[in-house]
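1. Fold the following.
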Amino acid sequence: MRKNSIKNTRINGEVQKELSNIIRNEIKDPRIGMMTSVTAAEVAPDLKTCKVYISVFGNDEAKKETIRGLKSAEGFIRRMLAKTINLRNTPELTFVLDESIEYGVTMSKLIDEVTHKEDKKDEENEEN
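-> As a prediction, the model looks like this:
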């Protein structure tokens, strides 16, 4: 994979910020959950496509509905993005569910459980 240039990194950040604002303030679709956030945006160097990573707080059904709602509003979101960001091309958006935050929380809980068990074993050994 190619390393992003400074310009591309800046565009990614700006697109991510604007998409967050559009999803939070402009879209009125009830399928899109209130706790939806844009975790990353990867715009291709030719500005033709953009992968948008979405994190949704809720159960699996809420996540699926949010992605469906975003895909159906893709044209509107792209049009709003074109109005707010002056790019040569407005990228075609692809929404991807980002579960890395949940994975991190799960792993953190597992690590806490293991360290808690180790602490209990140490305490029992000290008592004996």
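2. only C-alpha atoms for contact and neighbour calcs from this point on.
-> OK.
3. What are the boundaries of the strands in the protein?
-> 36-43, 49-56, 92-97 (DSSP state E).
4. Turn those into CSV, columns for mean neighbour count and distance to residue 18.
-> CSV is the format used below for the strands of the chain (neighbours: other CA atoms under 10 Å; distance: least, CA to CA, whole Å):
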stretch, mean neighbour count, distance to residue 18
strand 36-43, 21, 10
strand 49-56, 20, 12
strand 92-97, 17, 13
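5. let's see this one next to it:
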Amino acid sequence: MPKDFPRSRRVAEQIQRELAEIIRLELQDPRVGMITITEVVATHDLEHAKVFFTLLDGAARAPEVQQALTRAAGFLRTRLGPRMRLRLTPQLTFVYDTSVERGAALSHLIDNAVAEDRSQRPQPAADSDADS
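-> All right, here's what the predicted structure looks like:
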């Protein structure tokens, strides 16, 4: 493999895929609901992995969902181990990912600025001779 694609990143991507499936199919905690694993960052020694998640129904429930995932970390790690076939399954730390909300807020600000700019520009006069 090329040096710009280290093992820790490959393992993190596999953890992301496997965790998404485990949470969707095996985790029975109703507090978790519909989440998306946006990114996993693993340390170089693969002892720890930071799991970033976002919610489909907004940030209001983020602390509750983060607490539920933290409590389920042992279960998730146990289920993840056989799927990963690593000598050591990383410790999982869950972090709510605010980048989606920040992106939506920035997009909204840009849209407002563009709309305001259009409203302040003088409208071109309708030229009746252009049709002739």
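6. Quantify their similarity with the TM-score.
-> TM-score of the superposed chains, computed with TM-score structural alignment, normalised by the length of structure 1, equals 0.88; 123 aligned residues with a CA RMSD of 1.7 Å.
7. quick revisit: out of the strands of structure 1, flag the one nearest residue 104 of structure 1.
-> Counting by CA to CA, residue 104 of structure 1 lies closest to strand 49-56 out of the strands of structure 1; the figure is 12.7 Å.
8. What mean distance separates that closest one from the matching residues in structure 2?
-> For strand 49-56 of structure 1, the mean deviation from structure 2 after alignment is 0.7 Å (mean CA distance after the TM-score superposition for structure 1).
9. can you count the residues close to residue 114 of structure 1?
-> Residue 114 of structure 1 sits with 11 neighbouring residues when counted by other CA atoms under 10 Å.
10. hmm, back to that, quick one: closest of the strands of structure 1 to residue 26 of structure 1.
-> strand 36-43 (13.3 Å).
11. Which strands or helices does that closest one pack on?
-> Applying 3 or more CA pairs under 8 Å, 6 or more residues apart in numbering; DSSP states H and E, one finds that strand 36-43 of structure 1 contacts helix 6-21, strand 49-56.
12. Name the residues that touch the longest helix seen in structure 2?
-> Ranked by number of residues, the top helix in structure 2 under DSSP state H is helix 99-120. Helix 99-120 of structure 2 is contacted from outside by residue 54, using CA atoms under 8 Å, 6 or more residues apart in numbering.
13. Quick check: that helix compared with structure 1, mean distance?
-> Mean for helix 99-120 of structure 2 is 0.6 Å (mean CA distance after the TM-score superposition for structure 1).
14. picking that back up, mind putting the strands of structure 1 in CSV, distance to residue 86 of structure 1 included?
-> Shown next, in CSV, are these (distance: least, CA to CA, whole Å):
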stretch, distance to residue 86 of structure 1
strand 36-43, 14
strand 49-56, 15
strand 92-97, 15
